[in-house]
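> need a structure here:
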Amino acid sequence: MSLEQKESCSGCGVKLQATDSKQLGYIPPQSLEKGNSICQRCYRIKHYNEASEAVLDENDFLRILNRIGGTESLVVNIVDLFDFEGSFVQGLHRFVGGNPVILALNKFDLLPKVTNPNKLVNWVQQQAKANGVKVAEVIILSAKKNIGFDRLVSAIEHYRDGHDVYVVGATNVGKSSVINRIIRDYSEMEEELTISQFPGTTLDIIKIPLDDGNYLIDTPGVVYHYRLTEMVRKKELQALLPQKPIKPAVYQLNEEQTLFFGSYARFDFVRGPRQSFTCYVANSIPIHRTKLQRADELYDMHKGEMLAPPDKEGVEALPPLSRQSIKIPKGKFSDISISGLGWIKVNSTEGAEIDVYVPKGVKVSIRDSII
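Model prediction:
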């Protein structure tokens, strides 16, 4: 098989080349002769879970997304329910033009079993509207637990109206896992997309043929640098990304008490009546409580050791912690979301003053409670 016969990697979509092993798309000549169509990078990710430093810059991502507005197609935005603010494609309304949009909410299996699906869908619809996106349908998914796929396929068939389907999403939302699940059940395509816990697995569009001559088009994951998952070393991603349903941790706090989430974040309850806070983070992230007056000393003495992950080397690799002051309004239940880490629910409607410390650049936001 020649490069002319197989121009693109079936794993990531990048153009194949057999001349420079340091560049994207490299495939060893001997692999090409055997009829393989997967680049060396994807082979290593797929078989050894080995990270690659190869990524496209943001201009390349925008160039690919900008194609969508000039087409007649359906857009499916895969969103990570564990990091909605960090994974919802920013400015999506500018890219999609007049095309219909399905929001597919992946990783539902990670949320507590008490989560109300109907309330969750309503909440997401409100968030999408606030971001200027008119959504045709919101669908709850779990690629891992096989939830929602019959409904997703049915909705795609209904809304695409004989046109192509573009699948978009941020890195690490499970986009390739969702597409692979669809391929296994509803396509004759033999080779699956490369699945990895590392950002940037898909490097160019991959066109998956549909029965009527149109395509399901996988696009590269959008890299948002304000997500903590984009800042940590690759070996720490597994600790940040939940692997099992999260176990909420409830803390009754007096004012001037502090919670540390490993060395990744610090939560200061500065002022307000005694109240409880529920923490939704990966089960692998230990939470330490202390008095506010001791917080600085505790962090300086124990970051990367008792306050871990990350380890000392990982702490040094992150930007320094930066304070963001938040005033929680009275009268409603609120979440404080830390992109890439999780969120803290304020369980009182009495209001509170909070300081959140996160690595500089990480997005912190307030929202109506998701649960």
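
> CA only for contacts and neighbour counts going forward, please
Fine.

> what residues sit buried inside stretch 339-350?
Residues 339, 340, 341, 342, 343, 344, 345, 346, 347, 348, 350 are the ones in stretch 339-350 that count as buried (16 or more other Cα atoms under 10 Å).

> okay, now it: how far is its last residue from its first?
End-to-end distance for stretch 339-350, by Cα to Cα, to the nearest Å: 25 Å.

> show me where the stretch 1-150 of the chain has its strands.
Counting by DSSP state E, counting those that start in this stretch, the stretch 1-150 of the chain has strands at residues 73-80, 101-106, 137-140.

> what helices or strands is the longest helix along the chain leaning on?
Criterion DSSP state H: the longest helix present in the chain is helix 117-130. Judged by 3 or more Cα pairs under 8 Å, 6 or more residues apart in numbering; DSSP states H and E, the packing partners of helix 117-130 are strand 137-140.

> list the buried residues of the strand it packs on.
Within strand 137-140, the residues scored as buried using 16+ other Cα under 10 Å are 137, 138, 139, 140.

> and the residue most central in space within the chain, what element?
Nearest to the centroid of the C-alpha atoms of the chain, with distances taken as Cα atoms, centre = their mean, sits residue 173, at 3.6 Å. Residue 173 is part of no helix or strand when elements are defined by DSSP states H and E.

> could you also give me the structure for this next sequence, so I can compare it with the first?
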Amino acid sequence: MSKQQLEQGACAGCGVKLHTESADKPGFIPASALERDPAICQRCFRIKNYNEAISVTIDQDDFLKLLGGIAATNSLVVHIVDLFDFEGSLISGLQRFVGNNPVLLVVNKIDLLPKGVNMNRLRNWVQKQAKTQGLQTVEVVLCSAKRNIGFDRVIEALAEYRGKRDVYVVGATNVGKSTLINRIIRDYSDLDRELTTSRYPGTTLDAVHIPLDDGHDIIDTPGIVYNHRMTEIVPRSVLQALLPDKPIKQMVYQLNDKQTLFIGGLVRFDFVEGERQSFTLYSSNALPVHRTKLERADELYADHRGEMLAPPTKEQLDEIPAWTRHRLTVRRGSDTDVFISGLGWIHVNGGTGALIDVHAPKGVRVILRDALI
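All right, here's what the predicted structure looks like:
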């Protein structure tokens, strides 16, 4: 690669502009690697070969400008969300950014759900939740990019709704956006490379244009970083335990009121008041759960945080915002989940109502929602 090509070149993995000047800035490529084909930045090289991410940030104003520019185009918008963190990964106010362009909602990671879930009911649930958020969709496609489930329908829907238009792919960090686009590249494009994918949030740094046969592009945009997601605030070494990579086994707990569940050292769930009932936990099975009496919860946490109540470690807990309490009232007769963004959810099974306190790092979204399962 000549100096002139370098000045114009972009990383084939994440799309950021390449340079050889400063190793701590996005797009750095060592001079010795300039002849590599395809040319990828040092960050992508290390993710690809060592599964190791180097921390970099993208200017949020530039990102919002990029998103805001979609309304002026004639495009199909593909919004990818993580089913396991649906409310946390849905882009707030997307409709106003995309204008009149059609939105195809692709719900990824359905492979993480326990076996036997009714897909029609799940699709109806997603449509209802999207509508509540003001998002109008031409179709909801359920898929797993990783396990190649429902992927044929994603490709069919792209062809069906695109016509002769560009396709913008948008989503929050770590929803599987690049994995999905890699499948499109591998199966439906002549492009001899794939985007960088890893288990770390924020892998794609700049808009990546992928040429299609008819002269239009698929445009992969950087993921939005939402700090209300647990996955954005924990140290990277904790992500391995937090993000499930195989179907979860739901855990059912029969609780009397005044009992507490600790989920690792990340969340505390207090059943404050209500009739004896069961609660079903849907979270990564790598996170241990400890039950205790509410009256002992403060003492247990003080004595065992970062050790028995882990992950994270004691040192890592000091890097995470302190807990804040969310008081939630579950109505009698309702079918309700307690949703904790980035961690999963707890289904309230009783139907008899409950008063619940959830302690989670400050800023993490904790809400009640209609039951997913």
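
> compared with structure 2, how much does the longest helix of structure 1 deviate?
For helix 117-130 of structure 1, the mean deviation from structure 2 after alignment is 0.6 Å (mean Cα distance after the TM-score superposition for structure 1).

> what sits up against that helix?
134, 135, 138, 139, 140, 370, 371 (Cα atoms under 8 Å, 6 or more residues apart in numbering).

> ok, stretch 185-193 of structure 2 next?
With Cα under 8 Å, 6+ apart as the criterion, stretch 185-193 of structure 2 contacts 12, 13, 38, 194, 210, 211, 212, 213.

> how much space between the nearest residue to residue 165 of structure 2 once chain neighbours are set aside and residue 261 of structure 2?
Leaving out its chain neighbours, the residue that sits closest to residue 165 of structure 2 by Cα to Cα, 6 or more residues apart in numbering is residue 75, at 5.2 Å. Distance of residue 75 of structure 2 to residue 261 of structure 2, given as Cα to Cα: 47 Å.

> between those two, which has more neighbouring residues?
residue 75 (24 against 20; other Cα atoms under 10 Å).

> can you give me the helices for structure 2?
Using DSSP H, helices in structure 2 cover 3-8, 42-50, 60-68, 86-89, 94-98, 119-132, 151-162, 177-188, 230-233, 236-242, 294-304, 314-317.

> what's the last one in contact with?
When contacts are taken as Cα under 8 Å, 6+ apart, the neighbours of helix 314-317 of structure 2 outside the stretch itself are 234, 235, 265, 305, 306, 307.

> same question, stretch 71-91 of structure 1
96, 99-108, 110-111, 131, 156, 159-160, 163-175, 222, 224, 226-227, 337, 339-342, 363.

> buried ones among those?
Buried, going by 16+ other Cα under 10 Å: 96, 99-108, 110-111, 156, 159-160, 163-175, 222, 224, 226-227, 337, 339-342, 363, out of the contacts of stretch 71-91 of structure 1.

> returning to that earlier point: could you double-check that the residue nearest to the centre of structure 1 sits in contact with residue 106?
Yes - in this structure, residue 173 of structure 1 is within contact of residue 106 by Cα atoms under 8 Å, at 7.1 Å.

> and the buried residues of stretch 339-350 of structure 1, which is closest to residue 311 of structure 1?
residue 341 (16.4 Å; Cα to Cα).

> trace the closest one over to structure 2, please.
With TM-score structural alignment as the matching criterion, the partner of residue 341 of structure 1 in structure 2 is residue 343.

> contacting residues around its match?
Counting by Cα under 8 Å, 6+ apart, the residues that residue 343 of structure 2 touches are 85, 230, 231, 242, 243, 283, 284.

> what's the matching residue for the fifth one over in structure 1?
Matched across to structure 1, residue 243 of structure 2 falls on residue 241, judged by TM-score structural alignment.
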